[in-house]
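1. just a sequence and a predicted model for now, questions to come.
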Amino acid sequence: RFYSIERPRKSKKLPEVLSIMEVQSLLAEINNIKHRCIVGLLYSSGLRRSEVLALRPEDIDSKRMLVRVNQGKGKKDRYTILSATLLKELRNYYKRYQPRTFLFESPNGKAYSPTSVVNIVSRAALRAGIKRRVTSYMLRHSFATHLLDKGTDLRKIQVLLGHNSSKTTEIYTHVAENSFRDIDDLLS
């Protein structure tokens, strides 16, 4: 007798994305090398906050220019790309801080706090003059969207993000600029 009751529709929101200029200005506002490396990995590798905080020094593969994500969401291992620019920063960071267990450690040697990452991103966005609320997940969305804008194949983006289904990754086609470039202006 409950079969006739309709379920409410789940809302489908588009991901919020920063422009490349906004990401650059956000990174420029971060002076602390550890913080810059954290935000750099969130954006340039498309990592989730929890994945960045779980990284160990040995997960950075500088020979293959890859970042290994161990037991990410869904308990899956995967590789994603490592920026050459960020690798230089990571090397400087490593020499300075010499992390033992986790790549990013708190002063007591434990994994860095998720709340600290939230504060790093929001404060940098504020200093960069970005008016809207910026989250670490927006950097992941921006990673996928900017790759799509540059012509990267959707399947490759799916692998980098660790999505099981291509449907999950396809959401970025709705916000990518190149999705709208070839459409004629009706008023011109």
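-> The structure has been received and is ready for your questions. Bear in mind the structure is a predicted one, so any value in this text is a computation, not a measurement.

2. all contacts plus neighbour counts: C-alpha atoms, from now on.
-> Fine.

3. for E51, which non-adjacent residue is spatially closest?
-> Computed as CA to CA, 6 or more residues apart in numbering, the closest residue to E51 that is not its neighbour in sequence is G72, at 6.1 Å.

4. can you report how many residues lie near the one you found?
-> Other residues lying near G72 total 17 when counted by other CA atoms under 10 Å.

5. confirm it sits in a strand?
-> No: according to DSSP: H, G, I helix; E, B strand; the rest coil, G72 belongs to no strand; its state is coil.

6. how much space between it and R133?
-> Between G72 and R133 the distance is 25 Å, computed by CA to CA, to the nearest Å.

7. what's the answer for R140, then?
-> Applying CA to CA, the value for R140 to R133 is 15 Å.

8. what does L90 give?
-> When L90 is compared with R133 (using CA to CA), they lie 27 Å apart.

9. the two: who's more crowded?
-> For L90 versus R133, the count of surrounding residues by other CA under 10 Å is larger for L90: 22 against 11.

10. next up, the contacts around the residue nearest to the more buried one when sequence neighbours are not counted.
-> Leaving aside its sequence neighbours, L90 sits nearest to C37 (CA to CA, 6+ apart; 6.2 Å). Shown in contact with C37 (CA atoms under 8 Å, 6 or more residues apart in numbering): L86, E89, L90, Y93.

11. want to compare, so here's the second one:
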Amino acid sequence: MIWKAKLIKHNNLDRIAVEFEKDQELIRKIRLIGDARWSAQKKLWHIPDTFENRERFKIIQQEDTLPSNDGIEQIKIFIQWLSSKRYSQNTIKTYSAGLRSFFIFFRKKNISEITNDDVLYFNTEYILKNNFSASYQNQITSAVKLYFKTIRETKIEIEKIHRPKTPKILPNVLSKEEVKSILNAHSNIKHKMMLSLIYSCGLRRSELLNLKPLDIDSKRNIVIIRQSKGKKDRITPLSPKILDLLRIYYKEYKPTNFLFEGHQKGFRYSERSLEEVLKKSIKLANINKPVTLHWLRHSYATHLLESGTDLRYIQELLGHNSSRTTEIYTHVSTKNLQHIKSPFDDL
């Protein structure tokens, strides 16, 4: 056996860890599995914990790590329903994994007999006892509520299932000087181009990697972001400086299918490689902060707000459904704070 597979928890998600001696062919094969990721901290590859992946790596499925037969069947029906409603693959994976954890906990109880008291017991004895996060609890709550609302009649009163109080965390924002040093750290035009486009258009990681050459409309100076989060298209302004960089990049790399492609022509650049690009930029820029790609998006929104852009426009540019999501940037903008004089200065 050249590899070893085992069940793990990673960021509160059920995953399968796959360990093996470094082998480029095996790495290539595991990358073909949907949502396969490398953990630099744990020094292993991990993939979604699905029935297919368990079968693929011949993981022995112990009784206490599986729902009941009825639970397994209900998860399949739930996945079919989510698919028919055209939920995204990420949402389907998250919801089905959450429902699976719930059904494993109650594997010895008939699903139709589950009550609101059982949900409360689950939160106390599984979520809180294992010190899982409020966001993970919220994911499972969403899955359970949707399942019992749409698939199965039960004794549960859906409207009485409460959600956890989630901490209000401010987005991390870089100064313009820090952003500039990160973007200018790379001499490689492709690496510089990817990070610059994320910041200049406020893109999510997946939005950047899914861009096609035709999504850059140089005549209208816009970028078209297709079928992003919530299956929505949107447009964002294209900076003339970015357009000049794009032309240089295009002449050198001549992308075909995706705007940013990996070593294989026609295949999109990998998420892991993009994260490595950022990591190298941070190191070269001598920035001692745990910067992520999403920090660039947060910085874009905050800098727009500080330059006087209306919050409603920022909401549209970011693709937020609710203005409340966008309003969080008002809490990190320093534009008005700079005019406030501390009483300490008068001492």
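-> Now that the structure is in, tell me what you want to look at. Only a predicted model underlies this, so the values are computations on that prediction, with no experimental measurement involved.

12. hang on, the earlier thing: just among the contacts of C37 of structure 1, which is most surrounded?
-> L90 (22 neighbours).

13. quick check, central residue of structure 1?
-> R140 (2.6 Å; CA atoms, centre = their mean).

14. quick one: it is in a helix?
-> Yes: with three-state DSSP as the criterion, R140 of structure 1 is assigned to a helix.

15. structure 2: which residue goes with that one?
-> Using TM-score structural alignment, the partner of R140 of structure 1 in structure 2 is R297.

16. contacts only, for the closest residue to its match other than its chain neighbours.
-> Counting by CA to CA, 6+ apart, G202 is the residue found nearest to R297 of structure 2 once chain neighbours are left out, at 4.4 Å. G202 of structure 2 makes contacts with L296, R297, H298, Y300, A301, L317, L318, as judged by CA under 8 Å, 6+ apart.

17. so A144 of structure 1 touches I171, yeah?
-> No: with contact defined as CA atoms under 8 Å, A144 of structure 1 does not reach I171; the gap is 9.9 Å.

18. who's the closest spatial neighbour of T173 of structure 1, skipping the chain neighbours?
-> S179 (6.3 Å).

19. quick one: contacts of stretch 263-279 of structure 2?
-> So stretch 263-279 of structure 2 is contacted by 37-38, 182, 191, 195, 205-206, 209-210, 255-262, 292-293 (CA under 8 Å, 6+ apart).

20. among these, name the ones in strands.
-> R37, W38 (DSSP state E).

21. now, of the contacts of stretch 263-279 of structure 2, which are buried?
-> 37-38, 182, 191, 195, 205, 209-210, 255, 257-261, 293 (16 or more other CA atoms under 10 Å).

22. returning to what we had before: give the aligned equivalent of the residue nearest to L90 of structure 1 in structure 2.
-> That one, C37 of structure 1, aligns with M193 by TM-score structural alignment.

23. I'd say the residue nearest to E51 of structure 1 and R49 touch.
-> No: look at G72 of structure 1 against R49 with CA under 8 Å: they stay out of range, at 10.4 Å.

24. mind listing the strands for structure 1?
-> Under DSSP E, structure 1 gives strands at 60-61, 66-69, 78-81.

25. now the end-to-end length of stretch 14-22 of structure 1.
-> End-to-end span of stretch 14-22 of structure 1 (CA to CA): 19 Å.

26. can you pull the buried residues of it?
-> So, applying 16+ other CA under 10 Å, buried residues of stretch 14-22 of structure 1: P15, E16, V17, L18.

27. corresponding residue for the third one in structure 2?
-> Using TM-score structural alignment to pair residues, one finds that V17 of structure 1 aligns to V173 in structure 2.

28. any idea how far R297 of structure 2 is from that match?
-> 9 Å.

29. assign a three-state SS to V18 of structure 2, would you?
-> strand.

30. which non-adjacent residue is nearest I314 of structure 2?
-> A301 is the one closest to I314 of structure 2 (CA to CA, 6+ apart), at 6.6 Å.

31. my read: the one you found touches Y313, true?
-> No: counting by CA under 8 Å, A301 of structure 2 stays clear of Y313, with 10.2 Å between them.

32. who's more crowded, the two?
-> Taking other CA under 10 Å, A301 of structure 2 and Y313 do not tie; A301 has more neighbours (26 against 13).

33. and that one, what does it touch?
-> G202, I314, L318, Y329.

34. could you tell me which of the residues you listed belong to helices?
-> Here DSSP state H is the test, and the contacts of A301 of structure 2 give I314, L318 as lying in helices.

35. buried among the contacts of A301 of structure 2? Need that as a selection in PyMOL.
-> To isolate the buried members of the contacts of A301 of structure 2 in PyMOL, using 16+ other CA under 10 Å:
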select buried, resi 202+314+318+329
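
36. show me which of the contacts of A301 of structure 2 is closest to N221 of structure 2.
-> For the contacts of A301 of structure 2, the closest approach to N221 of structure 2 (CA to CA) belongs to G202, at 15.3 Å.

37. okay, stretch 235-255 of structure 2 sits on what stretch of structure 1?
-> Going by TM-score structural alignment: stretch 235-255 of structure 2 matches residues 79-99.

38. now the matching stretch: buried residues?
-> For stretch 79-99 of structure 1, using 16+ other CA under 10 Å, the buried residues are Y79, T80, I81, L82, S83, L86, L87, E89, L90, Y93, Y94, P99.

39. roughly how far apart are L154 of structure 1 and K131 of structure 1?
-> Applying CA to CA to L154 of structure 1 and K131 of structure 1 gives a distance of 30 Å.

40. repeat that for G151 of structure 1.
-> For G151 of structure 1 relative to K131 of structure 1 (CA to CA), the value is 29 Å.

41. what's the burial count for the alignment partner in structure 1 of E275 of structure 2?
-> When structure 1 is aligned by TM-score structural alignment, E275 of structure 2 is paired with V118. For V118 of structure 1, the count of nearby residues is 15 (other CA under 10 Å).

42. which part of structure 1 lines up with the strand or helix carrying F148 of structure 2?
-> Counting by DSSP states H and E, the element that carries F148 of structure 2 is helix 134-150. The aligned range for helix 134-150 of structure 2 in structure 1 is empty, by TM-score structural alignment.

43. check stretch 27-42 of structure 2 too.
-> Going by TM-score structural alignment: stretch 27-42 of structure 2 matches no residues.

44. again with stretch 206-222 of structure 2
-> Taking TM-score structural alignment, stretch 206-222 of structure 2 hits residues 50-66 over in structure 1.

45. who's in contact with the matching stretch?
-> Contacts for stretch 50-66 of structure 1 (CA under 8 Å, 6+ apart): 38, 41-42, 67-70, 72, 79-84, 87, 99-104, 111-114.

46. wait, V17 of structure 1 sits on H141?
-> Yes: counting by CA under 8 Å, V17 of structure 1 touches H141, with 5.8 Å between them.
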